[in-house]
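>>> quick one: sequence plus predicted model below, questions after.
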Amino acid sequence: MPRPPHICTCGRLVAHGARCACQIASTRARNRRHDAKRPSARERGYTTDWQKERKAFLAAHPDCAMCGAPATVVDHIIPHRGNKALFWDRHNWQPLCAPCHNRHKQREERASHVVGT
């Protein structure tokens, strides 16, 4: 039996499992504000040297550490947050597929960041 729709805080009726247009717009605006303050990828250390190391690491470790799918992302196990030594420490790297990196790993980081504050 399908679950009933819910009423958004803006008053619109929204299907179960869906997000209201106002919530989507709010999330996009919040992300734009965050990205405007964030340093560029190059400023965060993702240079051509990183691209070379990333390519070599993925060649040596082709499978996702979480699900076993082909890995496409080199993830920092402990977020480096600008620490160059941690950024380049290969023991802090793990191969992940994009879905695991974008979904599971990011959820873990958000949870640990909230707890760590």
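Looks like it arrived, so ask away. What you are looking at is a predicted structure, and each value in this text was computed from that prediction instead of being measured.
>>> contacts and neighbour counts: CA atoms only from here.
Fine.
>>> what segments of this structure are helices?
With DSSP state H applied, the chain shows helices at 21-37, 48-60, 84-88, 98-99, 106-116, listed in chain order.
>>> okay, one more to line up with it:
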Amino acid sequence: MSRYSSNPLSKLYRTAGWRRARAAHLGVEPVCRLCRAAGILNDGSLTVAGETQRDGRRRFLVVDHIVPHRGDLALFWDPGNWQTLCPDHHDITKQRDEQRGFSNARGADGWPLDPRHPANR
């Protein structure tokens, strides 16, 4: 069963157009954006902690939609709405932030970076 099978738009991720667009994006941004911000150059072979990814099924990179497209084809195909993430950042951090409604990421001063964080309201 495909990991996209519950998503009615899953067929978009299996198109030749998406495969080409994904490859082009990964050519421009070949490491996880959030790992890079933390000083880790993760090409998909590492965990979010910077350790070797032991699970071979999680050794890849995700082209993530920064703003969830939720069926909006303009957002789906907008390369300005894409970022490269490792599976840990995509499946754990990004999903948690989307459900919560804000990111808990902190700056060097320890203060939340996301303007939607309750501390910044």
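In hand now; what should we look at? Source: prediction; values computed, not measured.
>>> out of the helices of structure 1, flag the one nearest A69 of structure 1.
Minimum separation from A69 of structure 1 across these (Cα to Cα) falls at helix 98-99, 9.6 Å.
>>> quick revisit: tell me which of the helices of structure 1 is the most buried.
Highest mean neighbour count of these: helix 98-99, a mean of 16 (counted as mean count of other Cα atoms under 10 Å).
>>> tell me, it lands on which residues of structure 2?
On structure 2, the counterpart of helix 98-99 of structure 1 by TM-score structural alignment is residues 87-88.
>>> what's the average distance of the matching stretch to structure 1?
Aligned to structure 1 and superposed, stretch 87-88 of structure 2 gives a mean residue distance of 1.0 Å (mean Cα distance after the TM-score superposition for structure 1).
>>> what's the closest of the helices of structure 1 to V14 of structure 1?
helix 21-37 (9.2 Å).
>>> name the helices or strands packed onto that closest one?
For helix 21-37 of structure 1, not one helix or strand is in contact under the criterion 3 or more Cα pairs under 8 Å, 6 or more residues apart in numbering; DSSP states H and E.
>>> now find how far off-centre it is within its chain.
Put simply, helix 21-37 of structure 1 sits 16 Å off its chain's centre (Cα atoms, centre = their mean, to the nearest Å).
>>> show me where structure 2 has strands.
Taking DSSP state E, the strands of structure 2 run over residues 62-65, 82-85.
>>> now tabulate the helices of structure 1 in a markdown table and tack on distance to I7 of structure 1.
Shown next, in a markdown table, are the helices of structure 1 (distance: least, Cα to Cα, whole Å):
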| stretch | distance to I7 of structure 1 |
| --- | --- |
| helix 21-37 | 12 |
| helix 48-60 | 46 |
| helix 84-88 | 44 |
| helix 98-99 | 30 |
| helix 106-116 | 26 |
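>>> M66 of structure 1: which of those is closest?
Taking the helices of structure 1 one by one with Cα to Cα, helix 98-99 is closest: 10.1 Å.
>>> and that closest one, what does it pack against?
Short answer (3+ Cα pairs under 8 Å, 6+ apart): helix 98-99 of structure 1 packs on no helix or strand.
>>> tell me the residue in structure 2 aligned with P62 of structure 1.
Alignment note: P62 of structure 1 maps to P30 in structure 2; criterion TM-score structural alignment.
>>> contact partners for that match?
P30 of structure 2 makes contact with 43, 84 under the criterion Cα atoms under 8 Å, 6 or more residues apart in numbering.
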